[in-house]
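In: Next come a sequence and a model predicted from it.
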Amino acid sequence: MKRVLHKLLGLTLAMAVLASPASAFDTRASSAFVIDQTTGTVLLNKNADVPLPPASMSKLMTLYMAFEAIRDGRLTLNERLPVSTHAMSYKGSTMFLDTTDRVRVEDLLRGIIVLSGNDACAVIAEALSPDGTEAGFARMMTQRAIQMGMNNSTFTNSNGWPQAGHRMSMRDLAILANHLITDFPEFYPLFAEREFAFDGRAPQNKTNRNPLLGLGIGADGLKTGHTSEAGYGLVGSAKQGNRRVIFVLSGLQSAAARAEESEAIVNWSFRQFVQRPVAKAGTVIAQADIWMGAEPRVGLVPAQDVTALLPALNAKQVEAEVVYQGPISAPVKQGQEIATLVLKPAGMASVQVPLVAERDVPKGGFISRVATVAQILLGRLNDGPEGAT
């Protein structure tokens, strides 16, 4: 079977050769990844698969596993957990816990999200660890990350405290952010909380460090990070209208640079790209040839409405083609996936959309099969002897 390609140019679907590509964002971050969550379109990739020290951004993995434990009934929000000497020993950003405390899980979650509590992470980790140690929980984190497709992540602790081998890539952090948003919508609003005054004991550490919250640009999460080795970073997300963007930055030189770069990334993502309808479900995009069928061709349609993220300056034009291995052997069932619509906005990654058969095409009867063989023989005769020039 041969690969069949149909170029689609100038159709009513607004498909033509794109004139101007999207302008790239020149980020100061040493590593960055930006994705339009709504369409899955990658907008920016700078060293996104390089494993780097993630600092406190790796706390998101501890949170994800805590949310899973709550969903599975292994933890409850009102359960009170003890604080070990090890957990209390953490410095940096903490909830100022000590070994006399027994802290509600819900308070620990807020302490991690809003206060970036290193000690709170360790308390959760020891409660969920198979051997009661933070190191044991870190091994669980690594295993779970691999299961989630985060192949450039290795954890040695629960909170991102500088330690050899504790690494995550920016793409992995974006994957994790997407899971937090989609898997646990009931907990996601916690990431937008701007203040948490736990027990009144740490007035100097009660404000969320996310610089985008409250700016009116749709930002509602997720986690900042900073160590001398990693620099300043942020796993962020913002929603405007029906679109949501997830972005990860690392290696910035100051908190001010992190704030400026993050806001600029959000504004660029929403202003330079727009989501546009391309084709409605059931609309015939092209025809595919059928082998030995009751009909010679079948219409190719998208099973769902197709939208694409396009450069804002030329959102009505995009190159497209339909690709399939043909001719397709009968019988063909309605809804059977048999082709791919490939959208190619200049300056952006291509988008592939499955196309399905518009209707059933059963095997042809005797006459149809004879006609097909006759067409083949006629075609060979017209081509002349093999090897002729």
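Out: Now that the structure is in, tell me what you want to look at. Keep in mind the model is a prediction, meaning the values are calculated, not measured. Numbering: from 1, shown residues only.

In: CA atoms for contacts and neighbours, from now on please.
Out: Fine.

In: Tyr188 contacts Ala177, doesn't it?
Out: No. Using C-alpha atoms under 8 Å as the test, Tyr188 is too far from Ala177 to be in contact (10.0 Å).

In: between these two, which one's more packed in?
Out: Neighbour tally, Tyr188 and Ala177, criterion other C-alpha atoms under 10 Å: the higher count belongs to Ala177, 24 against 16.

In: dump the residue contacts of Glu193.
Out: 114, 208 (C-alpha atoms under 8 Å, 6 or more residues apart in numbering).

In: And it, how far from Leu52?
Out: Distance, Glu193 to Leu52, using C-alpha to C-alpha, to the nearest Å: 27 Å.

In: How about Leu81?
Out: 31 Å.

In: Can you pick out the residue with more neighbours from the two?
Out: In this view Leu81 and Leu52 are compared by other C-alpha under 10 Å, and Leu52 has more residues nearby, 22 against 18.

In: Give me the distance between the more buried one and Ser58.
Out: From Leu52 to Ser58 the distance is 11 Å (C-alpha to C-alpha).

In: Ok, Leu222 next?
Out: From Leu222 to Ser58 the distance is 11 Å (C-alpha to C-alpha).

In: ditto for Leu310
Out: Distance from Leu310 to Ser58, by C-alpha to C-alpha: 32 Å.

In: Equivalent analysis for Arg276, please.
Out: Counting by C-alpha to C-alpha - Arg276 and Ser58 are separated by 35 Å.

In: Then Met168?
Out: Taken as C-alpha to C-alpha, the span from Met168 to Ser58 is 8 Å.

In: same question, Leu5
Out: Taken as C-alpha to C-alpha, the span from Leu5 to Ser58 is 44 Å.

In: And those two? Which one has more around it.
Out: More crowded of Leu5 and Ser58, by other C-alpha under 10 Å: Ser58, with 28 against 16.

In: intersection of neighbour lists for Leu52 and Ser58?
Out: Met168.

In: which residues of the stretch 1-150 of the chain fall in helices?
Out: 59-72, 85-88, 105-113, 118-128, 134-147 (DSSP state H, counting those that start in this stretch).

In: A further structure is provided below for comparison with the first:
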Amino acid sequence: MIEAAKRPAEKSGALAIAVGQTRAEQMAHRARSLPALLVMLAFALVTLLPLRAFAFETTAPTALLVDFSTDRVLYEKNVDERIAPASLAKLMTLAVIFDALRQGTVERNDRFTVSEKAWREGGAESGGSTMFLPLKSEVSLDDLIKGIIIQSGNDATIVAAEGIAGSVEAFAKTMNAEARRIGLTNSHFTNPHGLPDPEQYVTARDLVLLAAYLIREFPDEYPLFAEESFTFNGIKQQNRNPLLRVGADGLKTGHTARAGFGLVASAERDGRRVMLAMSGMQSADERASETRRLMEYGLQDFEEVVLIKAGEPVGEMPVSDGVVDTVSLVADSELRLLVPRGSLADMTRTIIDNGPVVAPVAEGQRLGWIRFSRGDETVRDVPLHAAKPVARMSFLRRIGETIAGHLTWRSAKEP
């Protein structure tokens, strides 16, 4: 699942828009179906229980760690509590921008004018994170994207929002429409930069789902999150993500007095990717240390193991009235599980049949299942099928074997 899940191409005319609509109206009008993989992820994050691993604790009030390829929750803490997003809201802003690029409603070389609002609310005068965009200058969307990702520029988000949707308010409506389409069920956005607003909130669960969406849907844009610096107008700024230097390749930091210090991050090691969201920490140092601990926990303390290989016999089952007495049992596909490292020895497996097996048996006939358990917890049930057909023995042979069995019994009874 690490590879991007491409959205199915829309049929010609499926996105027809009335003539005269603005970009904002066009974008808000879209209500395409969610890609299947994202539906699966949203379901998995809601329903799957976290794996029991070695105890992990964090000082972060809110935290979620998910394995990317399996969607398994590895650690969770207050994941559905509504929190102020701070600059983590910019991930939703980027999702809207990336989708607009994909739909062709904007292009990277489009140039937008820095308005008075963008300059005053998001520029140097604001005291917040800024790209230092000069008032009334024109900036390419490509530079704005880098300014949002790398420099966390509030002014860049306002300029992009106004250029794409006409106003910050219209863009926020598009953000919420896109959030619902993606599957964010407990988030609401009122601006593109994440500056404090009591009506704006997210959850750790929604943030991880959003991160997964960005990674899967936009493989060409995602590498921008790993860029460590960006220079614009002669001013060089460093990426604030503290995990980039220790193995992460995205995504975004956030901080306001109300929200505390937060981070949404992802890292890949030895073919395994994890995603995390943490928020509410008291300092940048605490954010750096706690997010690194959680990232390392996900990458080091779990392993993917092969429990069953496709077509490899896992046991036998007795067969009555067959030309052979047993039939081998196989699974149709390989079973891989993500488990706490070193816990495989604690797992037991039990073959459970559907009842007595009487010949004839067809190849591939389902005969039962194998259950993997850890203590009282059922980890996975896997259907088992007959590896080969078993023919029913002939009538004469059955009579012969019945007589032979009877004679053997009589012989054993005689003194």
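Out: The structure has been received and is ready for your questions. Since the model is a prediction, treat every value here as computed from it, not as a measurement.

In: which ones are touching the residue lying closest to Lys91 of the first structure once chain neighbours are set aside?
Out: The shortest distance from Lys91 of the first structure to any non-neighbouring residue, by C-alpha to C-alpha, 6 or more residues apart in numbering, is to Asn118 (7.3 Å). Contact partners of Asn118 of the first structure, counting by C-alpha under 8 Å, 6+ apart, are 87, 90-95, 112, 158-159, 161.

In: before we move on, what about Arg374 of the second structure?
Out: Contact analysis of Arg374 of the second structure by C-alpha under 8 Å, 6+ apart lists 346-348.

In: Can you say which of the helices of the stretch 1-150 of the first structure is packed in most?
Out: With neighbours taken as mean count of other C-alpha atoms under 10 Å, those reach their highest mean count in helix 118-128, at a mean of 26.

In: start and end residues in the second structure for that one, please.
Out: Aligned by TM-score structural alignment, helix 118-128 of the first structure falls on residues 154-164 of the second structure.

In: Now the matching stretch on the first structure. Mean distance?
Out: Stretch 154-164 of the second structure, aligned to the first structure and superposed, deviates on average by 1.7 Å (mean C-alpha distance after the TM-score superposition for the first structure).

In: In the second structure, point out the residues matching stretch 185-195 of the first structure.
Out: Counting by TM-score structural alignment, stretch 185-195 of the first structure corresponds to 219-229 in the second structure.

In: Tell me the buried residues in that stretch?
Out: 222, 224-228 (16 or more other C-alpha atoms under 10 Å).

In: if we can go back for a sec, mark which of the contacts of Arg374 of the second structure are part of strands, please.
Out: Counting by DSSP state E, the part of the contacts of Arg374 of the second structure found in strands is 347-348.

In: can you redo the contacts of Arg374 of the second structure as JSON lines with distance to Thr93 of the second structure and neighbour count?
Out: Shown next, in JSON lines, are those (distance: C-alpha to C-alpha, whole Å; neighbours: other C-alpha atoms under 10 Å):
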{"residue": "Asp346", "distance to Thr93 of the second structure": "45", "neighbour count": "9"}
{"residue": "Met347", "distance to Thr93 of the second structure": "44", "neighbour count": "14"}
{"residue": "Thr348", "distance to Thr93 of the second structure": "47", "neighbour count": "13"}
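
In: Show the end-to-end separation of stretch 233-248 of the second structure, please.
Out: End to end - C-alpha to C-alpha - stretch 233-248 of the second structure spans 28 Å.

In: next one: stretch 48-56 of the first structure
Out: By C-alpha to C-alpha, the extent of stretch 48-56 of the first structure from end to end equals 18 Å.

In: Pull the contacting residues for the equivalent of Ser23 of the first structure over in the second structure.
Out: In the second structure, the residue matched to Ser23 of the first structure (TM-score structural alignment) is Phe54. Counting by C-alpha under 8 Å, 6+ apart, Phe54 of the second structure touches 301, 340.

In: how far away is Phe54 of the second structure from Val358 of the second structure?
Out: Phe54 of the second structure is 46 Å from Val358 of the second structure, by C-alpha to C-alpha.

In: try Ala86 of the second structure
Out: In terms of C-alpha to C-alpha, Ala86 of the second structure sits 65 Å off from Val358 of the second structure.

In: of those two, who's got more company?
Out: Each of Ala86 of the second structure and Val358 has its neighbours counted (other C-alpha under 10 Å); Ala86 has more, 27 against 14.

In: which residues sit in contact with the aligned partner of that one in the first structure?
Out: Using TM-score structural alignment as the criterion, Ala86 of the second structure maps onto Ala55 of the first structure. Contacts for Ala55 of the first structure (C-alpha under 8 Å, 6+ apart) come out as 159-162, 225-227, 230.

In: so what corresponds to Met140 of the first structure in the second structure?
Out: So Met140 of the first structure corresponds to Thr174, using TM-score structural alignment.

In: quick one: its match and Ala28 touch, right?
Out: Yes. Taking C-alpha under 8 Å as the definition, Thr174 of the second structure is a contact partner of Ala28 at 5.2 Å.

In: which residues are common contacts for those two?
Out: With C-alpha under 8 Å, 6+ apart as the test, Thr174 of the second structure and Ala28 reach no residue in common.

In: Gln272 of the first structure contacts Leu309, doesn't it?
Out: No. Judged on C-alpha under 8 Å, Gln272 of the first structure makes no contact with Leu309 at a distance of 10.0 Å.

In: Specify which residue of the two has the higher count of neighbours.
Out: Counting neighbours by other C-alpha under 10 Å for Gln272 of the first structure and for Leu309 shows that Leu309 has the greater number, 23 against 15.
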